[in-house]
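**Student:** Have a look at this prediction, sequence included:
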Amino acid sequence: MARIISFIENEMPEKDELLKKLYPKTGRSYILGVTGSPGAGKSSLVDRLVSEIRKRKETIGIIAVDPTSPFTGGAILGDRIRMNEHALDKGVFIRSMGTRGSLGGLAKTTKEVAKVMDAFGMDWIIIETVGVGQAELDIMYIADTTVVVLTPGAGDSIQTMKAGIMEIADVFAVNKSDMPGSDGVAAEIELMLDLQDDHIKWRPPVVKTSTLNKGEGIGELLVAVEKHRSYLIEKGIFLERRKERAKSEALDIVNYQWQRLVRQQLNLPGRVNQLLEKVASREMDPYSAAALILEWIIADSGLKKNN
């Protein structure tokens, strides 16, 4: 599994064929997203959640998305450093991924890495996002349940009101609840949910957690996640979401392949570069140049424009 993930992350030529072979084995894992601002204690919370899930003898794949090193291109933070309690557990597979310039809190290949873990039979896949704040919304397009982690004393309640984070949260975890102000953060979230109650069918529960000592609220957090899972299944939302994501994924692949096709053409010497030189010298406007480049690519690919 580790080798296949490396192939995918490094965009090796074998990547597409590997994913095609793995696809029939996917669709069984439950994907849990954990997101929130930097320093909210997401990694420690995931560590505690994993311990709780492992009591049931269920297997877990963890994708920890970290900032990318500007020198190596790899993840700056180490996965096993933060979750070393489970590093040698054969029922837990941990993988750190660098964002490699991607915005939205995830790496470009996060979805594909999750598919690999799914195909290898993981019961749960937990994706911990990089923690970038208001733009960190990509997780909602991958996770079945999204836990938004907030902390007292970090201005999180203000951030919550500003960002689209209210819309992506299926469960709120007020972490570091041993600190002063946790009751206030929980109350503010409940107040905001009261204002939105008429517009939402599922009311996200607010769970106070602490990763210190005995891990206060961790069991309750897992129960809240399970309740959301049951809600999705009972209302038929779970299957509907999976169908829509499958359609979107096919279109995403088309878009990616198209971009790759364009990049290949741009790297070739000849008429495209000559055209770009005309744009650079203002002999031609970029819109006309773009239209011509598209026409050439379509013609060279044997595609019909009206298709």
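**Tutor:** Looks like it arrived, so ask away. Numbers count the residues shown, from 1 in each chain.

**Student:** Every contact and neighbour count from this point should use C-alpha atoms.
**Tutor:** Will do.

**Student:** For the longest helix seen in the chain, buried residues please.
**Tutor:** Using DSSP state H to define each element, the chain has its longest helix at helix 237-266. Under the neighbour-count criterion of 16 or more other Cα atoms under 10 Å, helix 237-266 has Q265 buried.

**Student:** Next secondary structure after it?
**Tutor:** Next helix or strand after helix 237-266 toward the C-terminus (DSSP states H and E): helix 271-280.

**Student:** pretty sure A169 contacts V149?
**Tutor:** No: contact between A169 and V149 fails when scored by Cα atoms under 8 Å: they sit 9.2 Å apart.

**Student:** The two: who's more crowded?
**Tutor:** Neighbours were counted for A169 and for V149 using other Cα atoms under 10 Å; V149 has more, 27 against 23.

**Student:** elements contacting the helix or strand containing the more buried one?
**Tutor:** If you go by DSSP H and E, V149 is part of strand 145-150. Counting contacts by 3 or more Cα pairs under 8 Å, 6 or more residues apart in numbering; DSSP states H and E, strand 145-150 is packed against strand 30-36, strand 171-174, helix 218-234.

**Student:** Go through these and pick out the most buried.
**Tutor:** strand 171-174 (a mean of 26; mean count of other Cα atoms under 10 Å).

**Student:** what packs against that one?
**Tutor:** strand 145-150, helix 182-196, strand 206-208, helix 218-234.

**Student:** I'd like the ones you listed laid out as a markdown table, including distance to R54.
**Tutor:** Shown next, in a markdown table, are the helices and strands packed on strand 171-174 (distance: least, Cα to Cα, whole Å):
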| stretch | distance to R54 |
| --- | --- |
| strand 145-150 | 19 |
| helix 182-196 | 28 |
| strand 206-208 | 20 |
| helix 218-234 | 12 |
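
**Student:** Looking at these, which is nearest to I298?
**Tutor:** strand 145-150 (40.3 Å; Cα to Cα).

**Student:** How far away from the center of its chain is that closest one?
**Tutor:** 12 Å (Cα atoms, centre = their mean, to the nearest Å).

**Student:** what's downstream of that strand, the next helix or strand?
**Tutor:** According to DSSP H and E, the helix or strand after strand 145-150 is helix 156-162.

**Student:** tally of neighbours for V65?
**Tutor:** 24.

**Student:** now do L276
**Tutor:** L276 has 19 nearby residues by other Cα under 10 Å.

**Student:** Taking their axis directions, the helix or strand hosting A290 and helix 237-266 sit at what angle?
**Tutor:** If you go by DSSP H and E, A290 is part of helix 286-300. Counting by axes from the mean of the first three to the mean of the last three Cα atoms, to 10 degrees, helix 286-300 points 100 degrees away from the direction of helix 237-266.

**Student:** Okay, one more to line up with it:
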Amino acid sequence: MDVAKELLSGTILAGARAIRWLDDGDPRGARTLAEIFPHTGNAHIIGITGPPGAGKSTLVNALISEQRRRGRRVGVIAIDPSSPFTGGAILGDRVRMGKHTLDPDVFIRSIGTRGQAGGLARSTHDACLILDAMGYDLVLVETVGVGQDEIDVVALAHTTVIVGVPGLGDEIQAVKAGLMEAGDLFVINKADREGYEDTYRQFELMLHLRAESKALSSEDWSPPLLRAVAVKDEGIAEIVDAIDQHKAMLQNTGEFGLRSAQREREQALTLTCTEIMRSIRQSADPAILSAVERREMDPYRASQLLIKNWQEAESPQT
């Protein structure tokens, strides 16, 4: 099978195989990505994130249904936490989205984090490119439950949806300030629960403070605060409407293409850093590291020497 060719024609098996290669670090994945990369940059990447228990998977399931009603092909990347002991992951989000598994215009893939911080898996970016090249109109990326600085999804997505829920105590602390400052849409799910009004007021106040701190002009996007009961499909159409409005704003201002370009630029730098770090670890002088262990050399000085030695080893011999 010519995986790249089949992938560009939308073949599910080819897409699944390419994503597996990329997630496993198989060189065939990188070669396939190189072939399909010029055909990417069209899909609308939508990040769905928030604290554990917010009902993100149920919300994504409802969003898939609404997007399909509007005639759109939908890709889903669901990130599941991997065990720090075995490295395995349950990958259970596909169970919650089971009614879509036979729909040929819906592609759902669960990926384990494998120790990656930031709410995403290492191969999330690459999986999005694969689904983009396969012709999916949008890709929903559901993160694991995230914390204050775990906002990698913001750099990945064109549109970031922050999901909160009543009943977590201090809901704003549960979502965390970093995400509150970066979200494009805010959804309070399970809004039929007791405490919804208090949660709404907390989010409303935080968004008001955010607007004041950024001194929003009339041309800027003002993040909406929406109500949903995803298990009953309540509020889902309004969320998709808001997502569409945000995409239209990005396209009208040229920001859609800019965000896509910035994402690929940062990915290139990330891969470069990873490769350099791997090379430095392999060539590190044990004597320098031993000196640090014995406190005969401080880590800053050791770092400078390790980099210097690596650069000399990599330089062409004269």
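**Tutor:** On my side now, so go ahead. All values derive from a computational prediction rather than experimental measurement.

**Student:** TM value for the aligned chains?
**Tutor:** Here the TM-score for the pair of chains, by TM-score structural alignment, normalised by the length of structure 1, is 0.89; 298 aligned residues with a Cα RMSD of 2.1 Å.

**Student:** quick one: which of the helices and strands packed on strand 171-174 of structure 1 is nearest E249 of structure 1?
**Tutor:** Of these, the one closest to E249 of structure 1 (Cα to Cα) turns out to be strand 145-150, at 18.4 Å.

**Student:** counterpart of D24 of structure 2 in structure 1?
**Tutor:** By TM-score structural alignment, D24 of structure 2 lines up with N10 in structure 1.

**Student:** Apologies, that question was intended for K308 of structure 2.
**Tutor:** In structure 1, the residue matched to K308 of structure 2 (TM-score structural alignment) is E295.

**Student:** try V74 of structure 2
**Tutor:** By TM-score structural alignment, V74 of structure 2 lines up with I60.

**Student:** Tell me who's in contact with that match.
**Tutor:** When the contact criterion is Cα atoms under 8 Å, 6 or more residues apart in numbering, the partners of I60 of structure 1 are V50, G91, V92, F93, M122, D123, W124, I125, I126.

**Student:** V229 of structure 2 too?
**Tutor:** Contacts of V229 of structure 2 (Cα under 8 Å, 6+ apart): N189, K190, A191, D192, G235.

**Student:** The aligned partner of it in structure 1: what secondary structure?
**Tutor:** Residue correspondence, TM-score structural alignment: V229 of structure 2 in this structure matches S210 in structure 1. At S210 of structure 1 the chain is in coil, as set by DSSP: H, G, I helix; E, B strand; the rest coil.

**Student:** Can you tell me the closest non-neighbouring residue to A4 of structure 2?
**Tutor:** Once flanking residues are discounted, A4 of structure 2 sits nearest to T32: 5.5 Å by Cα to Cα, 6 or more residues apart in numbering.

**Student:** Pretty sure the one you found sits against A18.
**Tutor:** Yes: counting by Cα under 8 Å, T32 of structure 2 touches A18, with 7.0 Å between them.

**Student:** Quick check on the two: which one has the bigger neighbour count.
**Tutor:** Neighbour totals were compared for T32 of structure 2 and A18, and A18 leads with 25 against 20 (other Cα under 10 Å).

**Student:** buried sites along the helix or strand encompassing that one?
**Tutor:** Per DSSP H and E, A18 of structure 2 falls inside helix 12-24. Across helix 12-24 of structure 2, burial judged by 16+ other Cα under 10 Å covers I12, A14, G15, A16, A18, I19, R20, W21, L22, D23.

**Student:** that older thread, residue contacts, the residue nearest to A4 of structure 2?
**Tutor:** V3, A4, A18.

**Student:** ok, of these, which one's closest to E266 of structure 2?
**Tutor:** A18 (21.6 Å).

**Student:** Run through the residues that contact the residue nearest to the closest one when sequence neighbours are not counted.
**Tutor:** Leaving out its chain neighbours, the residue that sits closest to A18 of structure 2 by Cα to Cα, 6+ apart is G29, at 5.6 Å. Residues in contact with G29 of structure 2 (Cα under 8 Å, 6+ apart) are A18, I19, R20, W21, L22.

**Student:** that's a helix at R56 of structure 1, yeah?
**Tutor:** No: R56 of structure 1: not assigned to a helix; according to three-state DSSP it is coil.

**Student:** OK, contacts around it?
**Tutor:** Taking Cα under 8 Å, 6+ apart, one finds nothing in contact with R56 of structure 1.

**Student:** T211 of structure 1 versus that one, what's the distance?
**Tutor:** As judged by Cα to Cα, to the nearest Å, R56 of structure 1 and T211 of structure 1 stand 20 Å apart.

**Student:** and for T32 and A18 of structure 2, which residues touch both?
**Tutor:** Common neighbours of T32 of structure 2 and A18 (Cα under 8 Å, 6+ apart) are V3.

**Student:** what about R72 of structure 2, neighbour count?
**Tutor:** Around R72 of structure 2 there are 16 residues (other Cα under 10 Å).

**Student:** and the closest residue to it other than its chain neighbours, how many residues sit next to it?
**Tutor:** Computed as Cα to Cα, 6+ apart, the closest residue to R72 of structure 2 that is not its neighbour in sequence is D137, at 6.0 Å. Number of residues near D137 of structure 2 (other Cα under 10 Å) recorded here: 19.

**Student:** Quick one: map D137 of structure 2 onto structure 1.
**Tutor:** By TM-score structural alignment, D137 of structure 2 lines up with D123.

**Student:** Now do the same contact list for V240 of structure 2.
**Tutor:** L63, E66, Q67.

**Student:** Reformat those residues into JSON lines and put distance to M297 of structure 2 next to each item.
**Tutor:** Formatted as JSON lines, the contacts of V240 of structure 2 follow (distance: Cα to Cα, whole Å):
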{"residue": "L63", "distance to M297 of structure 2": "55"}
{"residue": "E66", "distance to M297 of structure 2": "60"}
{"residue": "Q67", "distance to M297 of structure 2": "59"}
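
**Student:** What's K235 of structure 1 aligned with over in structure 2?
**Tutor:** Aligned partner of K235 of structure 1 by TM-score structural alignment: T253.

**Student:** Could you find the residue nearest the spatial middle of structure 1?
**Tutor:** Compute the mean C-alpha point of structure 1, and by Cα atoms, centre = their mean the closest residue is I139, 3.6 Å away.
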